[in-house]
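need the 3D shape of this:
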Amino acid sequence: MKIIPVIISGGAGTRLWPVSRESYPKPLLKLADGESLLQKTFKRATLFPEVPEVVLVTNRETYFLTRDECQEINDSQIPLGFVLEPFGRNTAGAVASAAYWIRQRHGADSVMLVLPADHLIEDLNQFKAVVETAAAAALDGRIVTFGIRPASPETGYGYIELDAGQGREGVHPVVRFIEKPKLDVAEAFVASGIHLWNSGMFCFTAGSITEEFAKLVPDLLQACERSVDSGSEATSSGCRSLELNAEEFKHVADISIDYAVMEKSDRVAVVPSNMGWSDIGSWHSISELTPPDSQGNRIYGDALLHEVSNCYIKSEDRVVGAVGVKNLIIVDTPDALLVANRDNTQDVKHIVGQLKKAGHDSYRIHRTAHRPWGTYTVLEEGDGFKIKRIVVKPHEQLSLQMHHHRSEHWIVVSGSATVVNGEQTIQLQPNQSTYIPAGHKHRLINPGVIDLIMIEVQCGEYLGEDDIVRFEDSYGRAS
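From the prediction side, this is the model:
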């Protein structure tokens, strides 16, 4: 049985700010063992024999980061396919687009295993067993979801009520889906034995799910099909990518697959399990992954404590001192600090909302921003100037570009650089520099086998990242 995993890797993860940002979303968050949530999802998605391809649904801005994360651990060299959304349209659009693309290339009988990229699962043997059960049911035409036997009356999860009397071989018909309940209702669900947490994972054939989309939300499916058919396909670094057509994708309704299909279809079944599933949805749930000390504190990074209890402190760059506090979540990054009560970590999204309304960059990007060619870090900025540390990976290059409102000074710190500056092409070695006036076409290339590290000093009346005109680009970003 061939299974095609489809990993949905999108969403800013606003409750995990300030580490999660729009340009560095929740699935890329690294855990204590150094692996990201996305990498853990990729590893369990490829536990099965004969996986012909792993398909990832993400967006253009995070494509290269997502690709690099997967390639780093893709020891078996399983082919990777990427469906690139021009903007978010919830899970129905993501799944419908991926299903139509997979059906075209692998056939209607292809078994799709749809996994969010930001969950954790502890028992991989149980996970593998229930997926194989679900895949067999999918080949019989069922639309299968995975239910988790509740360990506690969680009010932050949706629930699935199963028909216990009609189950066979671990697969049960679904009676109904229930939105996040109040505490007393959740307590009754845990006691009932027939209510499961809704994991947001699914299994079906490409043919079955497109049939259900066509029956239940035909306009959505047709918009997705047009987005795929008129999209742009490319192959680079051994990966196939499909960039959905933005004009057509605008017509895709912004709804979840639960609302579009699962709550309405008469083909839906659920496989219950105890796989150690966790939706990493807040800093409280992240903190529970780190063993506590004798005072109940969980520390990730460098922290000094005095009379502190039941706190989670994460800081990778600076020392955090805490005195006389308890029940706090403290997360420090180079440009933003979060201090929250443990009981209110679900409300971090409101801070992100305020930052977004104010147009503050920290809801969107980190001081260190990732690009397909490497990274840049904003070291200092003020009225009329900005200083960056730029790292270009070996044999990579920035786009041929121009800025209207700023000039730039480039100083090479290590490695070597080939610089296109107007009509000139020059070579720079460490401690050498060049000046690029506003309005000049320019490009930075690393011709060497080690990282190129340089300092960029920008001067001008406007220093926003959107002051850029691209003429040529190796990564498909030029207009």
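
rest of the way, CA atoms for contacts and neighbours
Will do.

and residue 408, what element?
strand 406-414 (DSSP states H and E).

just the strands in the stretch 151-300 of the chain please.
Assigned by DSSP state E, counting those that start in this stretch, the strands in the stretch 151-300 of the chain fall at 159-162, 172-178, 195-205, 232-236, 239-243, 268-273, 277-279, 298-306.

ok, which of the ones you listed comes nearest residue 5?
strand 195-205 (9.2 Å; C-alpha to C-alpha).

which strands and helices sit next to the closest one?
Applying 3 or more C-alpha pairs under 8 Å, 6 or more residues apart in numbering; DSSP states H and E, we find strand 195-205 packed against strand 111-116, helix 124-139, strand 143-148, strand 159-162, helix 183-192.

what's the angle from that strand to strand 143-148?
Angle, strand 195-205 to strand 143-148, by axes from the mean of the first three to the mean of the last three C-alpha atoms, to 10 degrees: 150 degrees.

figure out how far strand 195-205 is from the centre of its chain.
19 Å (C-alpha atoms, centre = their mean, to the nearest Å).

next, the angle helix 183-192 makes with it.
Going by the same axes, to 10 degrees, strand 195-205 makes 70 degrees with helix 183-192.

doesn't residue 427 belong to a strand?
Yes. Residue 427 sits within a strand when classified using DSSP: H, G, I helix; E, B strand; the rest coil.

give me the number of residues near it?
14 (other C-alpha atoms under 10 Å).

alongside the first, I'd like the structure of this one:
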Amino acid sequence: MITPVLLCGGSGTRLWPLSRKSYPKQFSSLLGDESLFQDSARRLSGEGYAKPLVVTTNDFRFIVTEQLAGAGIEADAVLIEPAGRDTAPAILAAALHLAQSDPDGLMLVAPSDHVIPDADAFSACVHAAIPAAQEGQLVTFGISPDRPETGYGYLELDAAPTSDLSALPLKAFVEKPDAETAAQMLAEGRYLWNAGIFLFSVPTILEAFKAHAPDLITAVDASINAATTDLGFIRLDPEAWASADAISIDFAVMEKADNLSVVPFAGRWSDLGDWAAVWRETQSEGVSLSGPATSIDCENTLLRSEVESQQIVGIGLEDIVAVAMPDAVLISHKGRTQEVKQAVIALKEKQAPQAEAFPKDHRPWGWFESLVIGDRFQVKRIVVRPGAALSLQSHHHRSEHWIVVEGTARVTVDDDVKLVSENESVYIPLGAMHRLENPGKLPMVLIEVQTGSYLGEDDIIRFEDAYARD
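Presented below is the predicted three-dimensional model:
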């Protein structure tokens, strides 16, 4: 059995404004009804695969479990990184964790935001790599390039690969090239895109870390040994984790090792690294439309609206990307979408909340969004999942009115507990202890009207919380 290790702690700023620090691209439904994370988990499930091991951050832990449940997949474990340290410490933590339960097992490490439409073909490549991994090889997967791409690293082979599915010797890693070099490598046929997907046995990768990055072993092993369990999540020890270098698996191990193999994959693949990549995956006759979008005489253009009531119309556009969100709009030349991360940096310098905060604030119990914000009031839509409950809390600076518009809420206000149905409302006085629960089997939706001198999310005093938040 192969244990998939899904890495999903990144922020994906080059797909702003859809992807943001608080809700990055792997959890978004960019290409269909399911998220990229759900697609990745489903692709690496079924015959031959064990339950996945997920490595993520504290902010995404409940999103991970909710989306896995939505895909009908149960995780073997969810490891919580105290802070982002790039891929090497994350992969090492997964290997050390698996060493406790499956010390000779195989682990397939994959980012959770890639697009691979032909899951069966990719699975065939994975199984073709098993013999090499069992023989002590560090196997990576290379994508057969179809254009001179400058946004990817490459894998160099001794000769052009054949159509046979087998692991080949890997000659060298090649950093992202310039356009002229990328064109030369494409013409030679000996180079593959580096997908950042790996298959190896637990003993092989641990030996590689001991040989090439021994300092990481000390820090990450201490973090695993001092880990705590919280609501089923495994929290790595933050003090030990802080001493681990932030470094990629390529720099820490792969580029130093001599037991490297690569299995070529000739199918479609994309890391959706920018909006131009999304355009390539979704365009029809040169135009990509998503949501309420209309194109009139446009060429090589992407138009996307994430708001049902917000129409986006392009007229006579060429090589343009336009993405409309409720709180931000991106317009870029299609050839410069790799620079979108510079927009995020600029917005952060201006202290604009849109730089990192997503319009929908996802919480363990559901989500909310602000509909209207005024000087001393705010109107929110709150959606609570079936069986979920907000914390028992109070506020120093605001009172609230709740109006249930779908479902039934169980509302606690100090010592009073009652059911509030559709079209009914309840008032929460300033300072009152209160809780909101959904006792039903369908999502419960309410409109909240806040009034007061300060309406920030940090004006919450929690007394009880099912999700162990501070």
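
I'd like to know how far the aligned residue in the second structure for residue 407 of the first structure sits from residue 460 of the second structure.
Aligning on TM-score structural alignment places residue 407 of the first structure opposite residue 399 in the second structure. Noted for residue 399 of the second structure: a distance of 12 Å to residue 460 of the second structure, by C-alpha to C-alpha, to the nearest Å.

the more surrounded of those two?
residue 399 (20 against 17).

tell me the contacts of that one?
Residue 399 of the second structure makes contacts with 427-431, 450-452, as judged by C-alpha atoms under 8 Å, 6 or more residues apart in numbering.

same question, residue 116 of the second structure
Going by C-alpha under 8 Å, 6+ apart, the list of residues near residue 116 of the second structure reads 122, 267-270.

ok, the residues you listed in the first structure: which stay?
On the basis of both residues aligned by TM-score structural alignment, their matches' C-alpha atoms under 8 Å, what survives of those in the first structure is 122, 267-270.

of those, grab the buried ones for ChimeraX.
Buried members of those, defined by 16 or more other C-alpha atoms under 10 Å, are picked up in ChimeraX with:
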select :122,268,269,270
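
export the kept ones among the contacts of residue 116 of the second structure to TSV and tack on distance to residue 171 of the second structure?
Output for these, formatted as TSV (distance: C-alpha to C-alpha, whole Å):
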residue	distance to residue 171 of the second structure
122	22
267	22
268	24
269	22
270	23
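
tell me the two of the kept ones among the contacts of residue 116 of the second structure that are most distant?
122 and 270 (12.9 Å).

map residue 416 of the second structure across to the first structure for me.
Under the alignment (TM-score structural alignment), residue 416 of the second structure maps onto residue 424.

what's the answer for residue 222 of the second structure, then?
Counting by TM-score structural alignment, the partner of residue 222 of the second structure is residue 226.

give me the nearest residue to that match, chain neighbours excluded.
residue 248 (6.2 Å; C-alpha to C-alpha, 6 or more residues apart in numbering).

next one: residue 210 of the second structure
Residue 210 of the second structure's closest residue in space is residue 217 (C-alpha to C-alpha, 6+ apart), at 6.7 Å.

cool, and residue 147 of the second structure?
Closest to residue 147 of the second structure by C-alpha to C-alpha, 6+ apart is residue 186, at 7.0 Å.

and residue 59 of the second structure, by the same measure?
residue 22 (7.6 Å).

related to what we said a few turns ago, what comes up buried for the strand holding residue 408 of the first structure?
Neighbour-count burial for strand 406-414 of the first structure [16+ other C-alpha under 10 Å]: 406-408, 410-414.

contacting residues around the match of residue 222 of the second structure?
Counting by C-alpha under 8 Å, 6+ apart, residue 226 of the first structure has contacts 245, 248-249.

next, count neighbours for the alignment partner in the first structure of residue 320 of the second structure.
Aligned by TM-score structural alignment, residue 320 of the second structure pairs with residue 328 of the first structure. By other C-alpha under 10 Å, 22 other residues sit near residue 328 of the first structure.

just to revisit the earlier point, wait, which of the buried residues of strand 406-414 of the first structure is closest to residue 355 of the first structure?
Closest to residue 355 of the first structure, out of all of these and judged by C-alpha to C-alpha, is residue 406, at 26.1 Å.
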